[in-house]
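Asks: Please work out how this folds:
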Amino acid sequence: MSTKARAGTVAGTSVGFVVIMIWCLLPVAWIISLSFKSTAETGAGSPQFLPKDGTLDNYKTLLGVGKLSDGSEPDPAVSHDFLHALINSFGVALIATLLSVVFATLAAYAIARLEFKGKRLVLSLALAIAMFPVVSLVGPLFDMWRTFHLFNTWPGLIIPYMTFTLPLAIWTLSAFFREIPWEMEQAAQVDGATSWQAFRKVIVPLAAPGVFTAAILTFFFAWNEFVLAISLTSTTDSRTVPAQMSFFVGADPFNPPYGQLATASVVVTVPIIVIVLLFQRKIVAGLTSGAVKG
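Replies: I've put the predicted structure just below:
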């Protein structure tokens, strides 16, 4: 390839990269800009991209700190509901992630290492469950959870979340366990380790990228899930942030508080960004290590 052709290829790739980045990040930039706009500005017919007079009132209202630009105190009900929903999201997502990863690790190890009848059927059923539409389960779960007194509780959300996250975690981890040489586990047992010790001290550390990948994917699902959260809760006692945001209607139903909705979206996105930045190497290693054989 000539120098001119190579330069043209690099230039075309760079332009394409910039266009894709703008296309992907423009909605994010718009939401961030919207979070700094006042209610009067967001209620205008065609608000401009950048705020005319930037304000932190939306953040103060949701977090319940400081005074607003007009000197008044933020509405304590709004901040209480949002912060409580944020706690619910963290609690439900973390518990669902922990339980899913533990059960998926044990199940994936058995599927990868043991030979038993119906192993392919188990994997097929797991995949079918993961592909099952969530909305079709809302009605039966609503009736069951009210009968079992699980409606509007953390377990009432954690259990169905695990139903959909376990299959994905099992598929992800089983690929990693197949890549780990069987001889390493046998060598640990020859040195005196029990099967459980070999699994815990040899196999699981080697599959750490896969465990991180399964945990992060599970956490993302539980953190962002909306249909079950809005259908299986009725108060802020267990309602998560995605569901709580649908109740940000404001005093005027024809003029929703777009600034508060955008602010809530920014606040909810921050933990995801932090997790990705902290564990990006683990995520990349987890998505690639189990995908290639040899």
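
Asks: For the rest of this, base every contact and every neighbour count on C-alpha atoms.
Replies: Fine.

Asks: Look at stretch 251-267 and report the distance between its end residues.
Replies: Start-to-end span of stretch 251-267 (CA to CA, to the nearest Å) is 22 Å.

Asks: What are the contacting residues of it?
Replies: Contacts with stretch 251-267, where a contact means CA atoms under 8 Å, 6 or more residues apart in numbering, come from 31-32, 34-39, 42-43, 58-59, 62, 245, 248-250.

Asks: Okay, and which of these map to helices?
Replies: Secondary structure defined by DSSP state H assigns Ile31, Ile32, Leu34, Ser35, Thr39, Thr42, Asn58, Tyr59, Leu62, Met245 of the contacts of stretch 251-267 to helices.

Asks: List the contacts of the fourth one.
Replies: This points to Ser35. Asn58, Tyr59, Tyr258, Gly259, Gln260, Leu261, Ala262, Thr263, Val266.

Asks: can you count the residues close to the second one?
Replies: So that's Tyr59. 23 (other CA atoms under 10 Å).

Asks: Need the nearest residue in space to it, chain neighbours excluded.
Replies: By the measure of CA to CA, 6 or more residues apart in numbering, the closest residue to Tyr59 outside its immediate chain neighbours is Thr263, 6.3 Å from it.

Asks: Next, the structure of the following sequence, for comparison with the previous one:
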Amino acid sequence: MAKPSAKGTGIWSLLAVPIMIWTVIPLIWMVALSLKKPADLGNPEANILGGFWPKEVTWQNYELIFTGGANDLFLPALRNSLIVCLSATLISVVLAMFCAYAIARLEFKGKKMILTTALAVSFFPVVAMVTPLFDVWRRIGLFDTIPGLIIPYLALTLPLAIWTMSAFFQQIPWEMEQAAQVDGATNWEAFRKVIIPLAAPGVFTTAIITFFTAWNDFVFAISLTSENARTVPAALAFFTGASQFEQPTGAIMAAAVVVTIPVVILVLIFQRRIVAGLTSGAVKG
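Replies: This next block holds a predicted model:
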């Protein structure tokens, strides 16, 4: 394969710059709002760069959500988000591994139908599922519980995980598994010691994508919880200001920055593995 020319690389770099700026500016604006005093939000004289950045940086919004009046709402919601999203991701990835392996290795009727159904379910409107789930959950006692959120999140993450991971398992040479079995390994040992390590980039990529999907959900979180299992996206809607006429913009932005940090850190640390996983399933080799 021919290497891209320096001219082509330069053109792509120039095109990437405005996209990066377009993506980063909202994040910086969110950080800037979280560092402003409530009185400075609408005061141009208290800000620089056209009202973009505050002249005096304050940490009172972060103190409010961690140690102040909003900590009783934010900290439990942050804990719930971690428990629910990590649980949904773990269950989805484990189930999707076995399903994707069966789709890639076994011949049976309806295999394409399973993949098509998984893709169709992932595009199904979440709002359409909320009303019946709300009624059922209230009847069987799952409303406002951690399992009551994990189960609907599987409807979001599992089809996506199956579809994504199937492409990676199809790229693994069948001969490597057969060689392990010839050497005396059982089917389970070949799957655990040969297939899973080779599919690790794809598994990791799927885990990241499913975690982000669950982490950013708002509809299920706001509709199927009350107080005990409320996650951060839903909790932000219940932030209140010092009075009914004051919008807690700074506190909301501070909470948004806190919940965005894990996502940014994961992407920065594991970006090579994410890219490797996404590209490994793109071509056959």
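
Asks: about what we covered before: could you flag which of the contacts of stretch 251-267 of structure 1 are buried?
Replies: Among the contacts of stretch 251-267 of structure 1, those classed as buried by 16 or more other CA atoms under 10 Å are 31-32, 34-39, 42-43, 58-59, 62, 245, 248.

Asks: Confirm for me that Lys282 of structure 1 is in contact with Val211.
Replies: No - when contacts are counted by CA atoms under 8 Å, Lys282 of structure 1 is not listed as touching Val211 (9.2 Å).

Asks: Settle it for me: which of those two has more neighbours?
Replies: Val211 (24 against 18).

Asks: got a list of what the aligned partner of that one in structure 2 touches?
Replies: Applying TM-score structural alignment, one finds that Val211 of structure 1 aligns to Val203 in structure 2. In this structure, Val203 of structure 2 makes contact with Val93, Met97, Met165, Gly277, judged by CA under 8 Å, 6+ apart.

Asks: if you set the cut-off to 6 Å instead, what comes out?
Replies: For Val203 of structure 2, the set of contacting residues under the criterion of CA atoms under 6 Å, 6 or more residues apart in numbering is empty.

Asks: post-alignment, the host helix or strand of it versus structure 1, mean distance?
Replies: Using DSSP states H and E, the secondary-structure element containing Val203 of structure 2 is helix 200-215. Averaged over the aligned pairs, helix 200-215 of structure 2 sits 0.5 Å from structure 1 after superposition, using mean CA distance after the TM-score superposition for structure 1.

Asks: Glu44 of structure 2 and Phe52 touch, don't they?
Replies: Not Glu; residue 44 of structure 2 is Pro. No - no contact is recorded between Pro44 of structure 2 and Phe52 when judged using CA atoms under 6 Å, the distance being 8.9 Å.

Asks: burial measure for the counterpart of Val101 of structure 1 in structure 2, as a count.
Replies: Under the alignment (TM-score structural alignment), Val101 of structure 1 pairs with Val93 in structure 2. Val93 of structure 2 has 25 neighbouring residues, counting by other CA under 10 Å.

Asks: how about Val93 of structure 2, secondary structure?
Replies: Following DSSP: H, G, I helix; E, B strand; the rest coil, we place Val93 of structure 2 in the helix state.

Asks: In structure 1, what range does stretch 158-177 of structure 2 match?
Replies: Residues 166-185 of structure 1 are where stretch 158-177 of structure 2 aligns, with TM-score structural alignment as the criterion.

Asks: Run a quick neighbour tally on the counterpart of Phe151 of structure 1 in structure 2.
Replies: By TM-score structural alignment, Phe151 of structure 1 lines up with Phe143 in structure 2. If you count neighbours by other CA under 10 Å, Phe143 of structure 2 ends up with 22.

Asks: does Phe143 of structure 2 belong to a helix or a strand, and which?
Replies: With elements taken from DSSP H and E, nothing contains Phe143 of structure 2; it lies in neither a helix nor a strand.

Asks: so what's it up against?
Replies: Residues in contact with Phe143 of structure 2, defined by CA under 6 Å, 6+ apart, are Trp137, Leu224.

Asks: Could you measure from it over to Ala221 of structure 2?
Replies: Using CA to CA, one obtains 11 Å as the distance from Phe143 of structure 2 to Ala221 of structure 2.

Asks: residues contacting Ala93 of structure 1?
Replies: Going by CA under 6 Å, 6+ apart, Ala93 of structure 1 touches Phe219, Ala222, Trp223.
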